[in-house]
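# what's the 3D shape of this:
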Amino acid sequence: MNIREAAVIVTGSATGVGAACVRQFAERGARVAVNYNRSKAEADETADACRALGVEVIVVQGDVADDGACRAMVGAVVDRWGRLDALVNNAAMTVKSDPFDLETLSARDFQDVFSVNVIGAYQMCRAAIPAMRTNGGGAIVNVSSNVAFTGGGSSLAYTASKGALNALTMALARTCGPDIRVNAVCPGVIDTRWMRQTLGTDAYAALAQRFSDTAPLGRVATPEDVAGAVVWLVEGADFITGELLSVDGGVRLGGGVRKKAACTGGGS
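Modelled structure (predicted):
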């Protein structure tokens, strides 16, 4: 996809990975819609950073769990720019629970998490796909998580929601081609305010240290790392659809084996 002057929506893009995505799209000349639910000040700040790069930006408030808000978001972009080329479903929520005590997680918790992480993504896709097809197609990237593969995560509800999002990604890839590609990125630990607030400062620090000690690349992801993968799937992966791309520094390869300078090449 030629990203210059494309119109892109990134949900949950006031801060963190979403904000990094809209900035990287803006750096490439795309017109971007910054979406927020409650973080208006941060959304305005992110929008200003994108405008400073010389691109057009709109800021749209809306909860993706609300189908009307999803349709209004797409409508605002089409009204402004006459097209929609890419959608990044980044908005997410979680609850904390003890995975060893199932009584700490209720049906309401599952419903709340799925309403954003799965149903919200679906509603955004449903609203966006007709608009994309009007101008010849587009690309969708869902921001999932590697907990869908490992079974970890802040709660069983969150983990299950990301597994469902991965399945939704593959199902939509089957039905949306050939004009629309649908992929997902599956990050591991990311250095974001959202993760620190969700886990607590000390728990996040301990998790980040364990991750860094285990991952072959030796650190946690930055928002920019994840955004780079998202933008590549939109801009540079024209023959890729239905993929679940791990962005986890290789931690999935197994723990306890990374050594400094362990890999050498050549010989005498």
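# contacts, neighbours, all on C-alpha from now
OK.
# what's the lengthiest strand in the chain packed up against?
As assigned by DSSP state E, the longest strand anywhere in the chain is strand 180-187. Contact analysis of strand 180-187 by 3 or more Cα pairs under 8 Å, 6 or more residues apart in numbering; DSSP states H and E lists helix 119-134, strand 138-143, helix 156-176, helix 223-235, strand 244-247 as its packing neighbours.
# Can you name the residues in contact with that strand?
Residues from elsewhere that reach strand 180-187 (Cα atoms under 8 Å, 6 or more residues apart in numbering): 129, 132-133, 137-146, 166, 169-170, 172-173, 176, 221, 226, 229-230, 233, 238, 240-248.
# Can you say which of these are buried?
Among the contacts of strand 180-187, those scoring as buried are 129, 132-133, 137-146, 166, 169-170, 172-173, 176, 221, 226, 229-230, 233, 241-248 (criterion: 16 or more other Cα atoms under 10 Å).
# and Ala65, what element?
Taking DSSP states H and E as the definition, Ala65 sits outside all helices and strands.
# ok, so what distance separates it from Val182?
20 Å (Cα to Cα, to the nearest Å).
# Settle it for me: which of these two has more neighbours?
Neighbours were tallied for Ala65 and for Val182 using other Cα atoms under 10 Å; the higher tally belongs to Val182 (30 against 23).
# burial measure for the closest residue to Ser246 other than its chain neighbours, as a count.
Once flanking residues are discounted, Ser246 sits nearest to Cys186: 4.6 Å by Cα to Cα, 6 or more residues apart in numbering. For Cys186, the tally of surrounding residues (other Cα under 10 Å) stands at 21.
# one more to line up against the first:
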Amino acid sequence: MKLKGKVAVITGGGTGIGRAAAIALAAEGARVVVMGRRPEPLNETVDIVKERGGEGLAIPSDVTKIEDIEKARDEVRETYGRLDILVNNAGSALFKPFMKTSLEDFDRIYQVDLRSVFAVSQLMLPLMLEGGGGSIINIASILGVLGGKSSSAYCAMKGGVVQLTRALAAELGPEIRVNCLCPSHIITPMMEDELSRIESKGKMDKLTKMFPMKRLAYPEDMTGSILFYASDDSKWLTGNILMIDGGLSCYI
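Model prediction:
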């Protein structure tokens, strides 16, 4: 097991990429802590981890609230005494034309998609350093690197995550490695509305044909890369921005 004895925190760990990451990290021996606003899906994730022989802990918390992050950090310290892997996965989507995106929309997406990555990383960092260092894995988006219509606020925040990754990699090495994954269309609860809109317009076939892989992705398509950056397999890699997009960016 590549991660035996390690402790991992995954934000947004109740569903989608976060749940898949927790299950995969636990399968490699990590003790996983999932954070998120809703207790029920967090507990479901932990139940799956335990059913498969792993160890997990659910900490209901809102990553836009500093006091919640601090409480989660303190609980991780009290329970496990260390933190080796942080997966900043919590996020929210916003697909609106620029002129219809209100400042309230912009502020909301900022709080969830960018500010939380900064805050969680900053507050968890001392615990990681106490144990000798570790790996931070930020989940951004293909739209953090490339542009897209009707997604100006989302592009801005995910682009911020990409640049924050590079800045932290430069500043926190060698003890802390910081890398970023930029997925394209992943079939998760967060993407349900957008995918339903595409389906309703009869454009799903057109969309899937744009990918050299000829399909959309599932959360499990992310886990190999997450495990790679979490483990010593990537021990000399930091500041990397990895596009996980089925080849879609080849066309843009």
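# Which part of structure 2 matches the longest strand of structure 1?
Under TM-score structural alignment, strand 180-187 of structure 1 corresponds to residues 176-183 of structure 2.
# what's the average distance of that stretch to structure 1?
After superposition onto structure 1, stretch 176-183 of structure 2 sits on average 0.3 Å from its aligned residues (mean Cα distance after the TM-score superposition for structure 1).
# now the closest residue in space to Val189 of structure 1 that isn't next to it in sequence: how far from Val59 of structure 1?
Counting by Cα to Cα, 6+ apart, the nearest residue to Val189 of structure 1 once its immediate chain neighbours are dropped is Val220, at 5.6 Å. Here the criterion is Cα to Cα. By it, Val220 of structure 1 lies 30 Å from Val59 of structure 1.
# With Ile3 of structure 1 instead?
The gap separating Ile3 of structure 1 from Val59 of structure 1 is 19 Å, by Cα to Cα.
# between these two, who's got more neighbours?
Val59 (22 against 19).
# What residues does the residue minimising distance to the centre of structure 2 make contact with?
Centroid-nearest residue in structure 2: Asn89, 2.0 Å away (criterion: Cα atoms, centre = their mean). Counting by Cα under 8 Å, 6+ apart, Asn89 of structure 2 touches Ile10, Thr11, Gly12, Gly13, Ile17, Gly18, Asn138, Ile139, Ala140.
# Now do the longest strand of structure 1 and helix 223-235, the angle between them.
160 degrees (axes from the mean of the first three to the mean of the last three Cα atoms, to 10 degrees).
# excluding its backbone neighbours, what's nearest Asp191 of structure 1?
Thr222 (5.4 Å).
# Which residue in structure 2 aligns with the one you found?
So, by TM-score structural alignment, Thr222 of structure 1 is matched to Tyr218.
# List the contacts of its match.
Going by Cα under 8 Å, 6+ apart, Tyr218 of structure 2 touches Ile186, Ile187, Thr188.
# most surrounded residue in those?
When those are compared by neighbour count (other Cα under 10 Å), Ile186 ends up highest, at 22 neighbours.
# dump the residue contacts of the residue nearest to it when sequence neighbours are not counted.
Leaving aside its chain neighbours, Ile186 of structure 2 sits nearest to Ala217 (4.7 Å; criterion: Cα to Cα, 6+ apart). Ala217 of structure 2 sits next to Ser184, His185, Ile186, Ile187, Gly246 when contact means Cα under 8 Å, 6+ apart.
# hmm, back to that, quickly note the distance from the residue nearest to Val189 of structure 1 to Asp109 of structure 1.
28 Å.
# More neighbours: which of these two?
Val220 (24 against 19).
# That one and Ile190 touch, don't they?
Yes: between Val220 of structure 1 and Ile190 there is a contact at 5.7 Å, judged by Cα atoms under 8 Å.
# Now the terminal residues of stretch 6-13 of structure 1, how far apart.
17 Å.
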